[in-house]
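Trainee: pasted the sequence and its predicted model underneath.
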Amino acid sequence: MLIYGLFLLLYNTVTEIPFQDASMDIWDAKYRLKTKDGIALDGSIDETYQRVAKALSEVEKDKNKQEQYYKEFLWALRQGVIPAGRIISNAGALEHKPATSTINCTVSGTIVDSMDDILGKVHEAGLTLKAGCGIGYEFSTLRPKDAYVSGAGAYTSGPLSFMDIYDKMCFTVSSAGGRRGAQMATFDVGHPDVVEFIRAKRENGRLRQFNLSLLITTEFMNAVKNDQPWPLSFPVTEKEVKLDKLDLSDSNLIIWRELPCKDGYVVNNDGLVACKISKTIPARRLWDIIMSSTYDYAEPGFILIDKVNEMNNNWFCEKIRATNPCVTADTWVQTEQGPRQVSAILGQQINVLVDGQLHQSGIDGFFKTATKDVVKLKTKEGFNLRLTDDHQVRKITHLDRYNLETEWCAAGQLNEGDQVLLNNHRQHAHWNGKYSENQGYLIGLLVGDGTLKEDKAVLSVWKSAQVMNSDINSLNAGVEAIMDKVMTATAEFNTRSDFKGWSEIAGRNEYRLSFAGLKTLAEELGMTPGNKCISAQIETASSEFYRGFLQGFFDADGSVQGSQTKGVSVRLAQSDLPRLEAVQRMLLRLGINSTVYRNRRPTGITKLPDGKGGVADYKIAPQHELVISGDNLAVYQELINFTDSNKAAQLEFALKNYLRSLNRERFVATIESIKPDGCEDVFDIQVPGINTFDANGLHAHNCGEQPLPPYGSCLL
């Protein structure tokens, strides 16, 4: 009665929260039931809830229970309960999507060592992947390479050859929704073919549809610790014992092991399986092979299978043998809602953006994994990322004019000169968020050529002095275009009645503009007097704000340089390196790659305009420069460009008169260094299927997912 009373209390007190536009877009694109022609069958989100609740309640045979659970499921959904993605998408949709599943991911049943079962499980897996599920398998139940098969009168090709079949099947079958399938293969550390499994992905193109993981036992870890030999063995049948006259009491020939598959094998009274030792290897030698492969090729993974089963709440009724397929808190992640730092989205299910495509994370979003030592990965182009040295990023293995091939590599195993893959978001360079393009333009000018004081924010522009017989009007046209745009932008603010716009500063060829609204906006965006930083608030703003901000900044401090022979570029010089690195991240999110050249000009004394019509000596800090080139210039012109009509005309002329095609951007960066960078909390995320996310622009791998028993399903 108490629980029912609490239920009624919640029912009557939960406040309804309206859906955001992004929520409606995701629902329509991913979960709304539609016909094959795209006609919506769910008229509203509530109709989706009703469809799901009805389908779930119809599991009950009794009509009264169906009605009861329909109401309770519908209430829960309306109060914010979110089932697994496949449930929302496919429950109650059988008439329109009969081949789909309500299960996100699953683990295959144990693959028995027979041709019938091997091919039967391929058939099951193909249908599972076609229905939209990821799937995991254990392949160490198959006899090792060159073992004799009496029924066929031949020697087997081993489990790796059968994995190749599963790999090709997965590559061929398209999952529901158009995604490629996701597979995980596990393998026992005591199997005779374990070394071949560890080294499988060293072959170019092999098993690329799999994530690989070793099942590491406590017994093996103890053997490594004590520097003992490690036996590699496989179960024997009664027939093999008789034919080969095996002595089951000979500990040099037979060991007894706990294995998931016992049928057909010799089993003792304790339920242990007799396994024939085919060879031994020093445990530490095998450990070194595992570690070197993990560091060099980022495969295989490492599953402490005894610990997994020990900590499994269902230990009494299931054995886990497979799984279905860390960065710091300040890492920037590109999401459907725009850029977010990990610290701001902990525990939230999100849609991450990878190469311009959206992928849904696990329901827990980012979660803390540990407190660990971290390294700082720096590229020669200016990108950087702080992460643990075992966290994998996508390394370029081959790059030519037509092809680009990659593999996962632990950060700690990258070397200077290695190339890594950046994200290309040109297909998704728009996201909603706070602040407008005009607000962005004013803040960009303020960062570039403005002053933030205790009492006001001031924008400044300079016109050229009048010179006899010069076409000074054309020189000033660009400045006047900026001044006009600023006046248009200020219309979004509630300016005072005495606001007069630009004011000329006598004897300096300078014009200034200030108003309280700009100072308020700057402070809201994290700026303070003397600190015009590109803050987290600026980086999380809308894409429209981005375009305005970058245009304003480049109008103030940018330039168009180069020639047809040396190449054309758009450049931005600053003494503040973090500011340029932030601009680089912002550009990349719009699909514009760039390079930051550190210390392009050293500290020194140089002559600069003194604001009085002359020049004077000024001490300058080291200057760094951001450079945009290649086909990034065309994207820059389309999305950002200049309000300064002179600079805009320069860029237009340069691109129109280019004698050859612009160099195609490959979105690749080159490692400059990997150095220790302290110890702190680190975090990870699960992104089923694609298993990666955008971390400061780089492709970063996500973690493994939940361990499951045979035919267990993931409901994340």
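Mentor: Cool, the structure landed. Numbers count the residues shown, from 1 in each chain.
Trainee: alpha carbons only for contacts and neighbour counts from here, please
Mentor: Will do.
Trainee: what are the buried residues along stretch 486-495?
Mentor: Neighbour-count burial for stretch 486-495 flags 486, 489-490 (criterion: 16 or more other Cα atoms under 10 Å).
Trainee: do me a favour and get the end-to-end distance for stretch 529-547?
Mentor: End-to-end distance of stretch 529-547 (Cα to Cα, to the nearest Å): 24 Å.
Trainee: ok but Asn494 is inside a strand, no?
Mentor: No. Counting by DSSP: H, G, I helix; E, B strand; the rest coil, one finds Asn494 to be coil, located in no strand.
Trainee: now do the same contact list for it.
Mentor: Gly517 (Cα atoms under 8 Å, 6 or more residues apart in numbering).
Trainee: distance of it relative to Leu518?
Mentor: Distance, Asn494 to Leu518, using Cα to Cα: 10 Å.
Trainee: quick one, longest helix in this protein?
Mentor: helix 472-489 (DSSP state H).
Trainee: ok, which stretches of the stretch 1-150 of the chain are strands?
Mentor: Counting by DSSP state E, counting those that start in this stretch, the stretch 1-150 of the chain has strands at residues 105-107, 134-138, 148-149.
Trainee: who's in contact with the following helix or strand past the longest helix of the chain?
Mentor: For helix 472-489, the following helix or strand on the C-terminal side (DSSP states H and E) is strand 503-505. If you take Cα under 8 Å, 6+ apart as the criterion, strand 503-505 is touched by 510-513.
Trainee: tell me where the stretch 551-700 of the chain has helices.
Mentor: For the stretch 551-700 of the chain, the helices defined by DSSP state H, counting those that start in this stretch cover 577-589, 632-639, 645-656.
Trainee: so which of the ones you listed is the most packed in?
Mentor: helix 577-589 (a mean of 21; mean count of other Cα atoms under 10 Å).
Trainee: quick one: the strands in the stretch 351-500 of the chain?
Mentor: Taking DSSP E, counting those that start in this stretch as the test, the strands found in the stretch 351-500 of the chain are 351-354, 357-360, 367-379, 384-387, 392-399, 404-410, 419-421, 450-452, 457-462.
Trainee: the structure to be compared is supplied as follows:
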Amino acid sequence: MTATNPCVVDSTWVLTGDGARRVKDLVGIPFTAVLDGKPYGTLSNGFVRTGTEDVVKLRTSEGHEVRLTAGHKVLTYIPKTSRYAKDAREEWVAAGDLGPGTLVRLSDNLGASWAGRGTEGQGYVLGNLVGDGTFHTYGGYGAVAFWDTDPGFESVRDYLYEQVVKLGARSDFKGWHRVSQSDQYRLKTTGIRDLAATFGIAQGRKTVTPEVERASSGFYRGFLRGLFDADGHIEGASTAGGVSIRLTSIDLPALQAVQRMLARLGVRSAIRNLKDEQVHDWGERGGEYLSQRSYRLIIAGANASRHMQVVGFLNSAKTRKWEALTSHMRRGFYKKPYTASVECVEPDGREDVYDVTVADVHAFDGNGIVLHTC
């Protein structure tokens, strides 16, 4: 390995006392770094450009990614070899020296909170919009939705109505209306559209945007709750493989953003490939069609319990299912180290890179992974 200055690219997300910010937003600006939920000041004047370097992409089996120079040190976790061995330990290793299967430490931010744009209620409205809602070209409306065939929908319906009315409604606002020949009901207003626009969400861009990632921790909780109420579900049993909370999507970047948002609230998750892109036969109708690749975000074990504590469901049926599956567990969930497993480290171009000096810990949360600083 040829070592270079320990630096990251400017698109890297860093958790600060003001919430999530990209390195490009912190160049020349002092900030408070948050690592393992604790605040640390910067000794340097924010991030500093250190040059143009070859970079590598570190990718974990759980879906975490970060782009950095090969010489940048990453905190690794070395477990005990047996029950009789000495305690597990942590060790700094250059990214270029990480091999498949190496465990890297993730920042455990349980309990972290920060101020910023957006309320919890606004977050819930936009989480539902991204999950189940839509935009109406005619009239310029944004619409949130629920299905009356989904058990537990009543609390979702009532909360959405309450929050949408707070956004402002015209005198002819008629509330919920049923979609023709469907079990779906929608609530449409220009207020939803305008709120979405302030967070970069619009027709053709109904996804988890950088503006959403920069929002307050209260907005995070609402947004994630709205998204999981719309598209999330609970699987498993405490006696066979464990209970997990899952979210499925064809939008991998959106799932990766959700994974980063969850991690900033102290909830670890993994992203798995669910279904590859496939060509299907229409049968008697003739011709073929292509189904897109899909992915699943999985929150399991103690992290699923954390999710219920800090995010949870508003949908009462999903909450009852969780309680039914876990209420008889006497010892709770087995706690695992807050780590991810390296899948690969591979060359990924050449670009401007940046570094920072953080007081005391000399490390920061980079896309959820614990990275060393200058």
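Mentor: Noted; the coordinates are in hand. Remember, it's a predicted structure, so these values are computed and weren't measured experimentally.
Trainee: that older thread, any chance of CSV for the helices of the stretch 551-700 of the first structure, columns distance to Leu452 of the first structure?
Mentor: CSV is the format used below for those (distance: least, Cα to Cα, whole Å):
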stretch, distance to Leu452 of the first structure
helix 577-589, 16
helix 632-639, 28
helix 645-656, 26
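Trainee: quick one: closest of those helices to Ala695 of the first structure.
Mentor: helix 577-589 (10.5 Å; Cα to Cα).
Trainee: so that closest one matches what in the second structure?
Mentor: Counting by TM-score structural alignment, helix 577-589 of the first structure lines up with residues 252-264 of the second structure.
Trainee: what about that stretch, how far off from the first structure?
Mentor: Following the fit onto the first structure, the mean deviation recorded for stretch 252-264 of the second structure is 0.5 Å by mean Cα distance after the TM-score superposition for the first structure.
Trainee: who touches that stretch?
Mentor: 15, 63-64, 107-110, 112, 207-209, 213, 220, 224, 249, 268-271, 294-297, 367-368.
Trainee: buried ones among those?
Mentor: Using 16+ other Cα under 10 Å as the burial test, these include 15, 63-64, 107-110, 112, 207-208, 213, 220, 224, 249, 268-271, 294-297, 367-368 as buried.
Trainee: where do the strands sit along the stretch 551-700 of the first structure?
Mentor: Under DSSP E, counting those that start in this stretch, the stretch 551-700 of the first structure gives strands at 558-563, 567-574, 595-601, 604-609, 615-620, 623-628, 668-684, 692-695, 698-701.
Trainee: is it possible to get JSON lines of these that adds distance to Arg86 of the first structure?
Mentor: Output for these, formatted as JSON lines (distance: least, Cα to Cα, whole Å):
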{"stretch": "strand 558-563", "distance to Arg86 of the first structure": "49"}
{"stretch": "strand 567-574", "distance to Arg86 of the first structure": "46"}
{"stretch": "strand 595-601", "distance to Arg86 of the first structure": "42"}
{"stretch": "strand 604-609", "distance to Arg86 of the first structure": "62"}
{"stretch": "strand 615-620", "distance to Arg86 of the first structure": "59"}
{"stretch": "strand 623-628", "distance to Arg86 of the first structure": "42"}
{"stretch": "strand 668-684", "distance to Arg86 of the first structure": "23"}
{"stretch": "strand 692-695", "distance to Arg86 of the first structure": "20"}
{"stretch": "strand 698-701", "distance to Arg86 of the first structure": "23"}
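Trainee: between the ones you listed, which one is nearest to Trp502 of the first structure?
Mentor: strand 604-609 (21.0 Å).
Trainee: between that closest one and strand 615-620, how big is the angle?
Mentor: Angle, strand 604-609 of the first structure to strand 615-620, by axes from the mean of the first three to the mean of the last three Cα atoms, to 10 degrees: 140 degrees.
Trainee: tally of neighbours for the counterpart of Asp373 of the first structure in the second structure?
Mentor: Using TM-score structural alignment as the criterion, Asp373 of the first structure maps onto Asp54 of the second structure. Neighbour count of Asp54 of the second structure, defined by other Cα atoms under 10 Å: 15.
Trainee: before we move on, what about Lys566 of the first structure?
Mentor: A total of 8 residues lie near Lys566 of the first structure under the criterion other Cα under 10 Å.
Trainee: give the aligned equivalent of it in the second structure.
Mentor: That one, Lys566 of the first structure, aligns with Gly241 by TM-score structural alignment.
Trainee: again, but for Ala344 of the first structure
Mentor: Ala344 of the first structure maps onto Asp25 in the second structure, by TM-score structural alignment.
Trainee: so what's its match up against?
Mentor: Asp25 of the second structure touches nothing, counting by Cα under 8 Å, 6+ apart.
Trainee: hang on, the earlier thing: quick check: the match of Asp373 of the first structure touching Arg350?
Mentor: Yes. Between Asp54 of the second structure and Arg350 there is a contact under Cα atoms under 8 Å: 4.2 Å.
Trainee: tell me who's in contact with the closest residue to Asp617 of the first structure other than its chain neighbours.
Mentor: Leaving out its chain neighbours, the residue that sits closest to Asp617 of the first structure by Cα to Cα, 6 or more residues apart in numbering is Lys607, at 4.5 Å. Lys607 of the first structure makes contact with 615-618, according to Cα under 8 Å, 6+ apart.
Trainee: one more time with 10 Å
Mentor: Residues near Lys607 of the first structure by Cα atoms under 10 Å, 6 or more residues apart in numbering: 614-620.
Trainee: Glu162 of the second structure touches Gly121, doesn't it?
Mentor: Yes. Glu162 of the second structure is in contact with Gly121 according to Cα atoms under 10 Å; the separation is 8.9 Å.
Trainee: do a quick rundown of the strands in the stretch 201-350 of the first structure.
Mentor: Using DSSP E, counting those that start in this stretch, the strands of the stretch 201-350 of the first structure run over 210-216, 229-235, 254-257, 273-282, 301-304, 322-323, 327-328, 332-335, 338-341.
Trainee: in TSV: those, plus distance to Phe73 of the first structure.
Mentor: Below are the strands of the stretch 201-350 of the first structure laid out as TSV (distance: least, Cα to Cα, whole Å):
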stretch	distance to Phe73 of the first structure
strand 210-216	36
strand 229-235	48
strand 254-257	46
strand 273-282	46
strand 301-304	36
strand 322-323	30
strand 327-328	37
strand 332-335	30
strand 338-341	33
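Trainee: of all those, which one is nearest Leu708 of the first structure?
Mentor: strand 322-323 (5.7 Å).
Trainee: quick one: that closest one to chain centroid distance?
Mentor: Centre-to-centre, strand 322-323 of the first structure and its host chain are 22 Å apart (Cα atoms, centre = their mean, to the nearest Å).
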